[in-house]
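# Below are the sequence and a predicted model for it; my questions follow.
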Amino acid sequence: MIAITNLSYYLGDRALYDSASLHIKPKQKIGLIGLNGTGKSTLLRMINGEFQPDEGSISKSGDCTIGFLNQDLLSYQSDDSILSVAMQAFQRQNELQIQIDKVIHEMEINYRDELVDKLARVQEEFEALDGYTIQSKAEAILEGLGFSTKDLDQPLRLFSGGWRMRVMLAKLLLQKPALLMLDEPTNHLDLPSIQWVEKYVQNYEGAVIVVSHDREFLDNVVDTIVEVSGGKLNLYSGNYSFYIEEKALRNEIQRGAYENQQAKIRQTERFIERFKAKATKAKQVQSRVKALNRMDTVDEVIDENAKVHFRFQFTTQPGRHVFQLEDASKAYGEKVILDSTNISMERGDKIALIGANGRGKSTVLRVVAGTEPIEGVRRLGHNVSFTFYAQHQLESLNLTHNLIEELKYANPTKSETELRTVLGCFLFSGDDVFKKIKVLSGGEKSRIALAKVLLSQANFLLLDEPTNHLDMQSVNILIQALQQYEGSYIVVSHDRYFVESIANKIWYIEDQEIKEYPGTYQEYELWLEERGLQSAVSEKAIVSSAPPQKSTATAQASNGNGSRKDPSPKPDNQKALRQAQKLIGELEANITQLEAQKATLEKKLADPHSYAEKGTLEKLNAEYAHTTKKLADTTEAWEVAMLEVEELS
């Protein structure tokens, strides 16, 4: 359907892509992953025709239509209703509807037979294109994405960026392009909507490319992972869980190949150095020099799983009780968020606040922070100091500061070395620490804002959707940092993997009250099953907490019928390779010793005193001939062993 061939794209003198290739097949579901800044969104824009590659080509079949959901659509506004905007997907049907209305109006004024014929033709085409069902289809998709029936007639401009993004997603889904490209679609969806999109994409008849940091979303919807790394597009036939396993296996094989190749290069270089001055070995030396020049070098494996080696501490220990609400109520006009709710948290609580959008999760965080007035009592515990992270706080970063200056502002007591350590934990190294905030990407700004929160020495954190705009490596770093954090926190997140990794209690909003489950997210899901609430899926915040299941490809790899062929050498070959390498080492030691003996004999033969005693010359000549022959035989054996290693490697 789409063939990407030898694609190269440069940002200044940096190659974002370097001779990368990929074939996208009909109905293929691809998860496009990679670190922030590796060019995932750029690739989507090149496929969409917005950017042109510097080298290579992107060819598409004639019937390939493309729908692209990107973050730029957040700014789209219109006075039309959201239903009308979504129905713009049906361009031809809308044109036919206008014609039908026009013909009917003319017939009311001046009835003619030709108008009847024209109306019949237009209505026939309209019916063939399912024109009479397009409104019900649009309504079904919009309501599946979280809109209520009364919302459908509201103007698009009245909705926030996240809700506008849902309307644009609905429009794309209604268009049913041959290739649907989704750039971080889960950033602006709550979990019931994510579950709905998962099911829709699973059954989508066309091909799909998804850029997402949501591991479970990728596990549930894709059958192929394409990793952007080192300017290449690396293909893995399976979902994200399979990719993790296969990536580890490939790294192990690559690491072994790299080490073997380096050993071979060192041996070849020793051969060239040893025999480069010998005329009898000139041919072999030149052959090996050419072989080195032609060799395709194996890249060293770079560990992309960054570890946090910094303890985020605070100086003031809070009392036992961190926070408490008593008979708290909060409403916006007729919309009631909380009604006489009571809740408290204690020191060491790591709470995930979950619930569908519109239930009031962000409102609750603001209530906890004291920035949202309520009826009732809000009480912070003794010595509790808190800091609040939300997406809008990215705007509070000082754009003129570099990274060190921004963190120094958050915690003046830290030395530059300590701040560099923190920045290293958040993937900023070397000269990156002197970058100005204004040149950072959205994901990089999020990492800096999170680093500031963790450096603030607060013993109570409030985090509203902290994983938005972070790549998977950055999410992993945040998970490690929160696991090491010794204070308390409340986190709002729709990322199921993230919630399962960092929460020891679950808060949820039900019947206008904040309720608590005293356990992990997985335990909370099991508890819901026991309560028989699985029928209320649309009312739950998070859908599945079970550990990611093995993909079909992974399952096949573990059974006898679909076992994966192991590209590593067989055990017998490995044993022979180790023996040959050991022999090479022994032979090289012998060659060094024999060359020293030969040099000593040559020195004695050149000494006139060796001729003074009868029989000495004869003895030296015989010994010299024996040593020379033994050296030649040992060198020949070394060459044979080298060839054997080359065949076994």
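Nice, I can see it.

# make it CA atoms for all contacts and neighbour counts henceforth
OK.

# residue ranges for the strands of the stretch 151-300 of the chain, please.
Using DSSP state E, counting those that start in this stretch, the strands of the stretch 151-300 of the chain run over 179-183, 207-211, 224-229, 232-236.

# wait, which of these is closest to T5?
Smallest distance to T5 across the strands of the stretch 151-300 of the chain (C-alpha to C-alpha): 10.8 Å, for strand 232-236.

# ok now that closest one, how far from the chain's centre?
13 Å (C-alpha atoms, centre = their mean, to the nearest Å).

# rewinding a little: out of the strands of the stretch 151-300 of the chain, which comes closest to D18?
Judged by C-alpha to C-alpha, the one of the strands of the stretch 151-300 of the chain that comes nearest to D18 is strand 232-236, at 6.4 Å.

# Save the strands of the stretch 151-300 of the chain as CSV, and put in distance to F312 and mean neighbour count too.
Shown next, in CSV, are these (distance: least, C-alpha to C-alpha, whole Å; neighbours: other C-alpha atoms under 10 Å):
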stretch, distance to F312, mean neighbour count
strand 179-183, 33, 23
strand 207-211, 31, 24
strand 224-229, 31, 22
strand 232-236, 36, 19
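
# Dump these into a markdown table; add distance to R92 as well.
As requested, the strands of the stretch 151-300 of the chain are exported to a markdown table (distance: least, C-alpha to C-alpha, whole Å):
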| stretch | distance to R92 |
| --- | --- |
| strand 179-183 | 20 |
| strand 207-211 | 23 |
| strand 224-229 | 34 |
| strand 232-236 | 37 |
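
# so which of those strands gets nearest I4?
Nearest of the strands of the stretch 151-300 of the chain (C-alpha to C-alpha): strand 232-236, 10.0 Å.

# next up, a second structure to put side by side with the first:
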Amino acid sequence: MITIKNIEKTIGIRHLFSIESLSINPYDKIALIGDNGTGKTTFINMLSNEDNYYSGTIHTNIKIHKIDWENRAEISNRVFSVNQIDVNSNLSPGQMYKLVLQSALEKENTYLLMDEPTSHLDFETKDELIRMLSSRNYGFLLISHDRDFIQKTCNKIIEIKGGEFQEYNGSYQFYLEESIRRDKHAQREYESYTAEADRLKGVINTLSGRRDRIKTTPKRFGNSEARLHKMGGQGNKKKVDKQIKAVKSRIEQLEVKDKPAREAEIRLAIPEKSKTYAKVLLNGDNINKAYGENVIFSSANFEILNNSKVALLGANGSGKTTLINMILQNEGIETHPRLKIGYFSQLEDILALNKTIIENLMQTSIYDETMVRIILARMGIRRDDVYKRVDILSDGEKAKVKLCKILTSGFNFLILDEPTNHFDIHTIEALEELLIGYTGSILFVSHDRVFIDSIADTLLIIEDKKLVSFKGNLAEYQKPKEISEDYDLLLDYKIAAVNSKLSMDISKEERAELEAKYKELVSKKRGL
């Protein structure tokens, strides 16, 4: 058990987060989520005893191991041997991740800490990672922005929000549903608060009107009458003033409820003069590409239709970036003459470092500054942050600015190479909304299944040096495969059941029927 109490964590003069009480069970499989900069990595470093600069206590009575994905020394000789890889051989990032994790999983009765375990992994390697973590009895705590990965591996979500840790005892889907429920509850509380505050303000207005109607002394009254009238009026006014003061006190005692944030949909429309009405925007016919003896494409064909949002998929090293470069350089690929391509890559530098964020965007934007600020705010760049110079920004912040610049520059075709890398979940969701509201066409590369399913209406898949097109998203593409796998499991179950009966003492007639059934099932199995 890991027991955490009365934690206060600050960095310099900045308060990062507080934890009044938190317990982590050895079998908890936890996803730690939250916006960038909220302290996720800091918390993992505190658990691994790499950061001791905090007040409060962290007590552990279990082994804890933080995985260093880039440390080759973490890989055991046994894991090298099992995978038939030489100890001194060069390892790809995917191989490194796999071998480091296998070595970590050998550590029995050890609680694992992992920071972004799926970075740069293709779907096949990621699925293997999911299987390995799912079959592990002992728990782990991981930081990840991959929602599909979290859903398939974790049974508890901890979100750092507003400097506090919020626990959700369930999967990521449960977290989403519970978040909606909590947001609705917050909206009801806000509406109840404002209704009561408005009612009490109305009472004050009524009392104030009553006080104002208390008559002044008529001029015809003599001194004695005026004195008596004034005494009565003053008494009544004091009484009403006392009532007003009591109601104001009740308003002050109300627990203030902030209005839940609601963001309107943004539609990034392409200007009429920039639109193209051709059916096909990109066409590749009989594409061939090789680097020496390494053949990437051989007689490959593809086309990208107008108004489509296409996910380019393939294993690491299959040629995704190569195809993008061929498109950008017009290397054997026909592009419509009215196509205006906006290209995003983590490595591509399109920003003026000596200018502010807002200056960079307004230099090329087809929208006014108000709209540009709204788009930046969706990506987490708000208020005076827009006046920061680009040269002082982190890599993640620069990536946000580059994406916003591309989205506001009037391009009618976007090519996005891994646009979600290094973003937190909220930023990824904001980017999804912006791309859904973008009216041009998109070709993008991503290893984020949820992102792909949210954006793509078409898949372009690199297989065996060819390009295969599929109309639909990733979930629709994988569905037949999942059905096939389920059917395969069903056949295995039936074969095992028949085989079990054949081992029993049964009549000749029943045995003959079962043997025929067994042959039929085995034949179906071989046909898959």
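That came in fine, so what should we check first? Quantities reported herein were computed from a predicted structural model and do not represent experimental measurements.

# who wins for proximity to T297 of the first structure among the strands of the stretch 151-300 of the first structure?
strand 232-236 (15.6 Å).

# helix/strand/coil for the residue nearest to E334 of the second structure when sequence neighbours are not counted?
Excluding the flanking residues, the one nearest E334 of the second structure by C-alpha to C-alpha, 6 or more residues apart in numbering is N283, at 5.1 Å. Classification of N283 of the second structure by DSSP: H, G, I helix; E, B strand; the rest coil places it in strand.

# After alignment, which residue of the first structure pairs with N283 of the second structure?
N283 of the second structure maps onto Q324 in the first structure, with residues paired by TM-score structural alignment.

# Check E116 of the second structure too.
E116 of the second structure maps onto E184 in the first structure, by TM-score structural alignment.

# what range in the first structure matches stretch 307-326 of the second structure?
Using TM-score structural alignment, stretch 307-326 of the second structure lines up with residues 348-367 of the first structure.

# Isn't S385 of the first structure up against F460?
Yes: here S385 of the first structure reaches F460: they are 6.0 Å apart, a contact under C-alpha atoms under 8 Å.

# I'd like to know how many residues surround I47 of the first structure.
22 (other C-alpha atoms under 10 Å).

# Relative to K40 of the first structure, how far out is it?
Applying C-alpha to C-alpha, to the nearest Å, the value for I47 of the first structure to K40 of the first structure is 11 Å.

# again, but for L423 of the first structure
Shown here: L423 of the first structure relative to K40 of the first structure, a distance of 24 Å by C-alpha to C-alpha.

# same check, this time on I253 of the first structure
26 Å.

# Now for the residue positioned nearest the centre of the second structure: which residues touch it?
The residue lying closest to the centre of the second structure (C-alpha atoms, centre = their mean) is I425, at 2.4 Å. Applying C-alpha atoms under 8 Å, 6 or more residues apart in numbering to I425 of the second structure gives the contacts I33, G34, D35, H145, D146, R147.

# Show me what I357 of the second structure lines up with in the first structure.
Match for I357 of the second structure (TM-score structural alignment): L403.

# And for V386 of the second structure?
Alignment note (TM-score structural alignment): V386 of the second structure maps to V433 of the first structure.

# Hmm, its match is touching N402, no?
Yes: applying C-alpha under 8 Å as the test, V433 of the first structure and N402 come out as touching, 6.8 Å apart.

# one step back: how near is the residue nearest to the centre of the second structure to K398 of the second structure?
Per C-alpha to C-alpha, I425 of the second structure is found 17 Å from K398 of the second structure.

# Count the residues that sit near E205 of the first structure.
The local packing of E205 of the first structure (other C-alpha under 10 Å) involves 15 other residues.

# That one -> the second structure?
In the second structure, E205 of the first structure lands on N137 (TM-score structural alignment).

# Which parts of the stretch 451-600 of the first structure are helices?
472-484, 496-502, 521-531, 552-558, 571-605 (DSSP state H, counting those that start in this stretch).

# Would you mark the buried spots in the third one?
Right, the one you point to is helix 521-531 of the first structure. Neighbour counts over helix 521-531 of the first structure (16 or more other C-alpha atoms under 10 Å) mark Y521, Q522, E523, Y524, E525 as buried.
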